[in-house]
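In: Sequence first, then the predicted structure:
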Amino acid sequence: MTSPRVAVVTGAGRGIGAATALRLAAEGTAVGVLDVDAETAEATAERVRAAGGRAHPVVADVGDPDQVKGALADVAGELGPPVILVNNAGVIRDRPMEDLSLDDWDSVVDVNLRGPFLMCQAIRPYQLEQRWGRIVNFSSSSALGNRDQANYSAAKAGIDGLTRTLAIELGPYGVTVNAVAPGYIVTDMTARTAARMGMEFDRFQQMVAAQTPVRRVGQPEDVAHAVAFLVGENAGFVSGHMLYVTGGPMR
């Protein structure tokens, strides 16, 4: 019997990352559940196991190269060589440009852009050894520009360029590299955005849904389904692509 593919999902302790880990595990993929928070990583791993899947929680800061390499080695030792990478981990520090501190800038760029680069670099040897791999980076509709998100928008625009470049570099080795760009998804992060704007979360969701062509807000599972397609065998001729999961066309 062929061993299952092994995936690493970053920021998998909650929200979209947790939904993605569960979705991939449901299709037979063993999942390294990577998060900076040990408690939430273990909680997601336990949910995967309870559903009959294989998971191993790993604690790491994706902006630290030594922790990233150690995390992938840990997953390889527990589950087998990782060949699927989902770079979901992200943070926001939303402020008008004139109020952004260097710490606001650095912390967001470190997690949202430096982190995916380090993860891609670290998983590359495992993928090249297997001559097969899938990478899904997380961009955002904010990459097109969004008020009070100069740091986040810049990092996500960088993800677009990173994705296309790595698709060119890694394609000859059987590795595809794509990105998903979620729109409004109901998560802890978007709840904080509503709070920053002084709106009740439910009211904020209603406002967004009214402006979305499909007339609803997105759920973490909506993004997880898109990721599952991109990492599957049937997406082998899709690479360097930006898939918007936004409930309608983007400008």
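Out: Great, that's in hand. Residues are numbered from 1 along each chain as shown.

In: For the rest of this, base every contact and every neighbour count on C-alpha atoms.
Out: Noted.

In: List the buried residues of the lengthiest helix in the chain.
Out: Scanning the chain for the helix with the most residues, using DSSP state H, yields helix 150-170. Across helix 150-170, burial judged by 16 or more other C-alpha atoms under 10 Å covers 150-160, 162-164, 166-167, 170.

In: Distance from the chain centre to it, please.
Out: 13 Å (C-alpha atoms, centre = their mean, to the nearest Å).

In: now stretch 28-40
Out: Worked out by C-alpha atoms, centre = their mean, stretch 28-40 lies 12 Å from the chain centre.

In: wait, what's in contact with Asn178?
Out: By C-alpha atoms under 8 Å, 6 or more residues apart in numbering, the contact list for Asn178 reads 135-137, 163-164, 167, 230, 238-243.

In: putting a second one here so we can go through both:
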Amino acid sequence: MPTSDIAVITGAGSGIGANTAVRLARTGVTVALLDVNQEGLDRTDKSVQRAGGQAITLVADVGDPDSVADALGRVPGDVVGLLNGAGVIVPLREPRPGGHGPQLGHVLRSRRSQLIDPRNTHGRIGQPEDVADVIAFLLGPAAAFVTGVDIPVDGGFVSQVHLESQVPIIALDSQQ
């Protein structure tokens, strides 16, 4: 069991959480994987190992503070980073057994063509790997002086919207 500095990742069973775990593993960071889904944790654990990393898998429900406290209490070592990557559950359809709706990623994939805005300079939907790369940067030594800033990982969408809102309106005076 690893006892070095550890990054804790909630929602590590899939999506951004799983991709971030693998990305961090490639840089030598030990990851504590938290998710409600044991099968997802097992898949991510195998991916982390294939990337040459070490992982601790912990089943926990981030909606239950006692569950999270118990899981964090079993993390050996010092927690030096935390990604709250637990997925949003969207109630767009009838809930599945257990009261949960479909995962956000499934909804987004089914509406992909409707979501690409021309202001997204990459012309594609962002992938979990895109977000994982930014998270790995922020948890790494290269970001030691980065603080108090939002970093949108959106293919340039926010910048384009911001630029559009900053276009000056010039009023022409016909008397000049």
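Out: Received the coordinates, thanks. Note that this is a predicted model, so its numbers are computed, not measured.

In: buried subset of the contacts of Asn178 of structure 1?
Out: 135-137, 163-164, 167, 230, 239-243.

In: Among those residues, which ones are in helices?
Out: Going by DSSP H, the helices hold 163-164, 167, 230 from the buried ones among the contacts of Asn178 of structure 1.

In: Just put the residues you listed in JSON lines and tack on distance to Phe204 of structure 1.
Out: Below are those laid out as JSON lines (distance: C-alpha to C-alpha, whole Å):
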{"residue": "Thr163", "distance to Phe204 of structure 1": "31"}
{"residue": "Arg164", "distance to Phe204 of structure 1": "34"}
{"residue": "Ala167", "distance to Phe204 of structure 1": "37"}
{"residue": "Leu230", "distance to Phe204 of structure 1": "30"}
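
In: Of these, just say which sits nearest to Thr20 of structure 1.
Out: When those are ranked by distance to Thr20 of structure 1 (C-alpha to C-alpha), Leu230 comes first, at 11.9 Å.

In: Trace the closest one over to structure 2, please.
Out: Counting by TM-score structural alignment, Leu230 of structure 1 corresponds to Leu138 in structure 2.

In: what about the strands in structure 2?
Out: Ranges of strands in structure 2, per DSSP state E, are 6-10, 30-35, 55-59, 79-84.

In: So which bit of structure 1 is the last one matched to?
Out: Under TM-score structural alignment, the match for strand 79-84 of structure 2 in structure 1 covers residues 82-87.

In: and the gap between the residue mapped onto Gln206 of structure 1 from structure 2 and Asn120 of structure 2?
Out: For Gln206 of structure 1, the aligned position in structure 2 is Ser113, judged by TM-score structural alignment. As defined by C-alpha to C-alpha, to the nearest Å, Ser113 of structure 2 lies at a distance of 13 Å from Asn120 of structure 2.

In: Those two: which is more packed in?
Out: Between Ser113 of structure 2 and Asn120, Asn120 has the larger neighbour count (other C-alpha atoms under 10 Å), namely 19 against 11.
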